[in-house]
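# following is a predicted model, sequence given first.
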Amino acid sequence: MLAQSFEEFVNSLQLDNLDDINTKFRTITKRLNMSYYDGSTSEEEHGYKVGSLGRQTAIRGISDMDMLFVLPKSKYTQYNNYEGNGQSALLQEVKNELRKRYSNEKIIVRGDGQVVVITFSNYEVEVCPAFENKDGSYTYPDSNHGGTWKRTDPMVEIGESEYMIDHTNSHFKYVCQMVRAWKNNIGFKMGGLLVDTLVHKFFTKNPDYVTATFEDYLFLFRDLFSYLKGQNKEQKYWRALGSRQHVYDKGKAFINKAEKVYNKIKDLTEESEDLYEKLQEIFGITFPVPETVQKAELSSFAYRSASALATTEQYIEHMFPVDIKYSLKIECEVSAKGFREGLLRVFIRNKKPLLLARKLRFYIEENEFKEKHKDMPIPVPFDIYWKVRNRGQEAIKRNCIRGQIKEGTSQIEESTDFMGGHFVECYIISNGVCVARDRINVPIFETPFHMKVKS
């Protein structure tokens, strides 16, 4: 039964827009071949899907496609000898060539100055112009700091991923995809290459799991999260699978997040009463719960009452594709009678109780998406959504579970009223995709507490 749930969940993670992505890829490749290879109309030559799509570890909701287009050597000579920032000039030329095909889409050189970005509905294509080296690696432009050339070796990474997928009967791919689902559900930034690299290292260090099946997944993920939480926070980089290029993770948020998950999963068995509840907390609300388990839960009066009211709750996964690429942090200011008492996270850390008649102002403290795009030549719009969820017997009794997701501004105001393990979530939506999310728990079990939106 559990194995079937894991298998169904993995199936639900597979890409549902691959045909559209492939069409865009072929069209872009054809346009650039026409521009750089004597009018060639080939839809395949010189173009390569790289990144998680190339490594076959992408999941449904992916918001970007990474591709390389290999330019003639003459272009390298031209822009290497360019007076000024040749790398920037090369990117601008490729952008102008793409405009001949995509005149209505937004086409920019991204803020990191390494790719040309074409924005479509729900996802972007990041085109990296490159030059092939004798060893099979590629040289690509970086327009920052006056312009430099950099090296990348994605084909070796793709080859190693393909080998591991075959070697593990596709379970390397599935585990990489489920780690992405965990990252998207919890809401923290972790690069796809780092995900695949660490999962690769895990399988290498634990060869018994090479022959794993879905029957083994509960124990596999227990050991995987144990491995992830054990990573060195002082480590500057990891060596990528295949290429061994440096893979960085500045914040290393995944280490603490993995420790929390490990503590949830370490004692679980298939007989645990809260098994599926915990797995949904880890991997998201779409993790399948068997019908027999649902029927058993429905036998509880409390569960029936909660289920009847929980129809008010909405889930961001049902409203937008989720692909977390940026960090987001929300905070809450607690005040009484106009005087500031402190921050909610500090209250919780110090086990200081919230009292009645307190005002709570939830606000965005850090929004990496906004910071990353503030200097772009064309403003990148985004929307902010909030969710306030009340939990506990008092919320059920008062028919006040709430949980609707509503568009808002950078802050909302709430007030205390009754007990429960409540929470507030915030989401950043860009181009129809949830690219950042954060949650702040309000675990009040001894102090009456409830949240009412003021504005």
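Everything's here; your move.

# can we go C-alpha only for contacts and neighbour counts from here?
Noted.

# could you look up the SS state of Val127?
Secondary structure, DSSP: H, G, I helix; E, B strand; the rest coil: Val127 is strand.

# contacting residues around it?
Asp66, Met67, Leu68, Phe69, Val115, Val116, Val117, Ile118 (Cα atoms under 8 Å, 6 or more residues apart in numbering).

# switch to 7 Å and redo it
Asp66, Met67, Leu68, Phe69, Val115, Val116, Val117 (Cα atoms under 7 Å, 6 or more residues apart in numbering).

# what's the most distant pair in the residues you listed?
Phe69 and Val117 (13.0 Å; Cα to Cα).

# how close does Ser137 sit to Gln245?
Distance of Ser137 to Gln245, given as Cα to Cα, to the nearest Å: 11 Å.

# do Arg345 as well
Distance, Arg345 to Gln245, by Cα to Cα: 38 Å.

# now do the helices in the stretch 151-300 of the chain.
With DSSP state H, counting those that start in this stretch as the definition, the stretch 151-300 of the chain shows helices at residue ranges 154-167, 171-186, 192-205, 217-229, 253-265, 275-283, 291-298.

# any idea which of those helices is most buried?
helix 171-186 (a mean of 23; mean count of other Cα atoms under 10 Å).

# on contacts alone, who are the packing partners of that helix?
Here helix 171-186 touches helix 154-167, helix 192-205, helix 275-283, going by 3 or more Cα pairs under 7 Å, 6 or more residues apart in numbering; DSSP states H and E.

# just want the angle from it to helix 217-229.
Angle of helix 171-186 versus helix 217-229, following axes from the mean of the first three to the mean of the last three Cα atoms, to 10 degrees, is 70 degrees.

# quick one, helix 171-186 and helix 154-167 angle?
Helix 171-186 and helix 154-167 are oriented at 110 degrees to each other (the same axes, to 10 degrees).

# quick one: helix 171-186 to helix 253-265, angle?
Using the same axes, to 10 degrees: helix 171-186 against helix 253-265 is 100 degrees.

# okay, angle between helix 171-186 and helix 192-205 too, please.
Using the same axes, to 10 degrees, helix 171-186 lies at 130 degrees relative to helix 192-205.

# helix 171-186: how far from the chain's middle?
Distance of helix 171-186 from the chain centroid (Cα atoms, centre = their mean, to the nearest Å) equals 10 Å.

# quick check: angle from it to helix 275-283?
Using the same axes, to 10 degrees: helix 171-186 against helix 275-283 is 80 degrees.

# okay, one more to line up with it:
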Amino acid sequence: MDVLFVLPDSVYARFFLRSGNKQSQLLQEVKSVLANTFNNTQIKGDGPVVVVPFSAYNLELVPAFSLLNGQHWICMTENGGYYKNADYKAEADLIQSSNEATNGKTRHLIRMMKRWQAYCNVPIKSFWIELIAVEFLNTWEHRKKGMTWYDWMVRDFLIYLESKPHAYLYAPGTYEMMYIGDAWLSKAKTARQIAIMACGYEADFPITAGNEWQKIFGTDIPKFL
């Protein structure tokens, strides 16, 4: 779950006066404040997000400052620290448009694949999952069909994802080019293999299929409906 946390301008002014990696310091301060509330959770500051891991999902909090053009500055900690433009309205509009065009499948697919990301500890950014889900559903032939096609949707998404190592994605609004590497590829291949098996079991062995799906998503999903 991604949450944009817009900070007041006074926080920017306070950190502007500091020396060193100001963005890292800001994230660490947010992390410390959250740690006082979630004292049983191992919170991580990993620019540009502060990650609060829960059992069912990871909460990714994005501290940001509002800009006059409607975009935001977010904290990047590498290379001594700097602020980067992000256009969350453009991102939200992209997902909403895709969601409307697919009868709600975009948001459902994103949630499912983020569950896979968290449960299987997949080293892929949540933002990348969102963009790739939109890409995939734009051309998926069953995008207008009902929820009974969700098993095929997950399977076909993983097949599509497996074709994306070393690809580039473009951030909506800012058009930043992002290289996604392949650190996530082996886990995507494993999940794709499991999803193919699960789909094959669905008709005649639904409980066996459920066992396979739980290898991808964990026990939060039932074995059988």
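Ah, there it is. Please read all numbers here as calculations on a predicted model, not as lab measurements.

# could I get the helices of the stretch 151-300 of structure 1 as JSON lines with distance to Phe339 of structure 1?
Below are the helices of the stretch 151-300 of structure 1 laid out as JSON lines (distance: least, Cα to Cα, whole Å):
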{"stretch": "helix 154-167", "distance to Phe339 of structure 1": "56"}
{"stretch": "helix 171-186", "distance to Phe339 of structure 1": "33"}
{"stretch": "helix 192-205", "distance to Phe339 of structure 1": "45"}
{"stretch": "helix 217-229", "distance to Phe339 of structure 1": "40"}
{"stretch": "helix 253-265", "distance to Phe339 of structure 1": "34"}
{"stretch": "helix 275-283", "distance to Phe339 of structure 1": "36"}
{"stretch": "helix 291-298", "distance to Phe339 of structure 1": "45"}
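
# can you list the helices and strands packed on helix 171-186 of structure 1 in CSV and add distance to Glu8 of structure 1?
What follows is those, written out as CSV (distance: least, Cα to Cα, whole Å):
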stretch, distance to Glu8 of structure 1
helix 154-167, 18
helix 192-205, 21
helix 275-283, 13
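
# relative to Asn85 of structure 1, which of these is closest?
Counting by Cα to Cα, Asn85 of structure 1 lies closest to helix 154-167 out of those; the figure is 25.4 Å.

# okay, helices next: where are they in the stretch 351-455 of structure 1?
Assigned helices in the stretch 351-455 of structure 1, in chain order: 368-373, 393-397 (criterion: DSSP H, counting those that start in this stretch).

# would JSON lines of those helices with distance to Gly187 of structure 1 and mean neighbour count be doable?
Formatted as JSON lines, the helices of the stretch 351-455 of structure 1 follow (distance: least, Cα to Cα, whole Å; neighbours: other Cα atoms under 10 Å):
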{"stretch": "helix 368-373", "distance to Gly187 of structure 1": "13", "mean neighbour count": "15"}
{"stretch": "helix 393-397", "distance to Gly187 of structure 1": "26", "mean neighbour count": "18"}
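
# ignoring the adjacent residues along the chain, who's closest to the residue sitting nearest the centre point of structure 2?
The residue lying closest to the centre of structure 2 (Cα atoms, centre = their mean) is Ser126, at 1.6 Å. Distances taken as Cα to Cα, 6 or more residues apart in numbering put Lys114 closest to Ser126 of structure 2, at 6.6 Å, once the chain neighbours are dropped.

# before we move on, what about Asp64 of structure 1?
Nearest to Asp64 of structure 1 is Glu124, by Cα to Cα, 6+ apart, at 4.5 Å.

# mean distance, the helix or strand encompassing the one you found to its aligned residues in structure 2?
Secondary structure assignment for Glu124 of structure 1, by DSSP states H and E: strand 123-132. Compared with structure 2 after fitting, strand 123-132 of structure 1 has a mean deviation of 4.9 Å; criterion: mean Cα distance after the TM-score superposition for structure 1.

# what's downstream of that strand, the next helix or strand?
strand 138-142.

# that following strand vs structure 2, average offset?
Strand 138-142 of structure 1 differs from its equivalent in structure 2 by a mean of 2.4 Å after superposition (mean Cα distance after the TM-score superposition for structure 1).

# and that strand, what does it pack against?
Using 3+ Cα pairs under 7 Å, 6+ apart, strand 138-142 of structure 1 sits against strand 123-132, strand 148-152.

# gap between it and the chain center?
26 Å.

# contacts for it?
87, 113-114, 129-133, 148-153.

# can you pick the most crowded of these?
Counting neighbours by other Cα atoms under 10 Å, the top entry in these is Ala130, with 26 neighbours.

# so who does the aligned residue in structure 2 for that residue touch?
Under the alignment (TM-score structural alignment), Ala130 of structure 1 pairs with Ala64 of structure 2. Ala64 of structure 2 sits next to Phe5, Val6, Leu7, His72, Trp73, Ile74 when contact means Cα under 7 Å, 6+ apart.

# out of those residues, which are buried?
Buried residues within these, defined by neighbour count using 16 or more other Cα atoms under 10 Å: His72, Trp73, Ile74.

# which of those sits closest to Pro165 of structure 2?
Nearest to Pro165 of structure 2 among the buried ones among the contacts of Ala64 of structure 2, with distances taken as Cα to Cα, is Ile74, at 26.0 Å.

# residue in structure 1 matching the closest one?
By TM-score structural alignment, Ile74 of structure 2 lines up with Tyr140 in structure 1.

# what about its match, distance to Ala89 of structure 1?
Using Cα to Cα, one obtains 13 Å as the distance from Tyr140 of structure 1 to Ala89 of structure 1.

# repeat for Arg244 of structure 1
30 Å.

# these two - which one has more neighbours?
Comparing Arg244 of structure 1 with Ala89 by other Cα under 10 Å, the one with more neighbours is Ala89, at 17 against 13.

# what helix or strand is the more buried one on?
Ala89 of structure 1 belongs to helix 86-99, assigned by DSSP H and E.

# cool, Val52 of structure 2 as well?
strand 49-53.

# ok, and what's touching that strand?
27, 31, 41-45, 58-63.

# which one of the residues you listed is nearest to Asp93 of structure 2?
Taking the contacts of strand 49-53 of structure 2 together and measuring to Asp93 of structure 2 by Cα to Cα, the closest member is Val62, at 18.2 Å.
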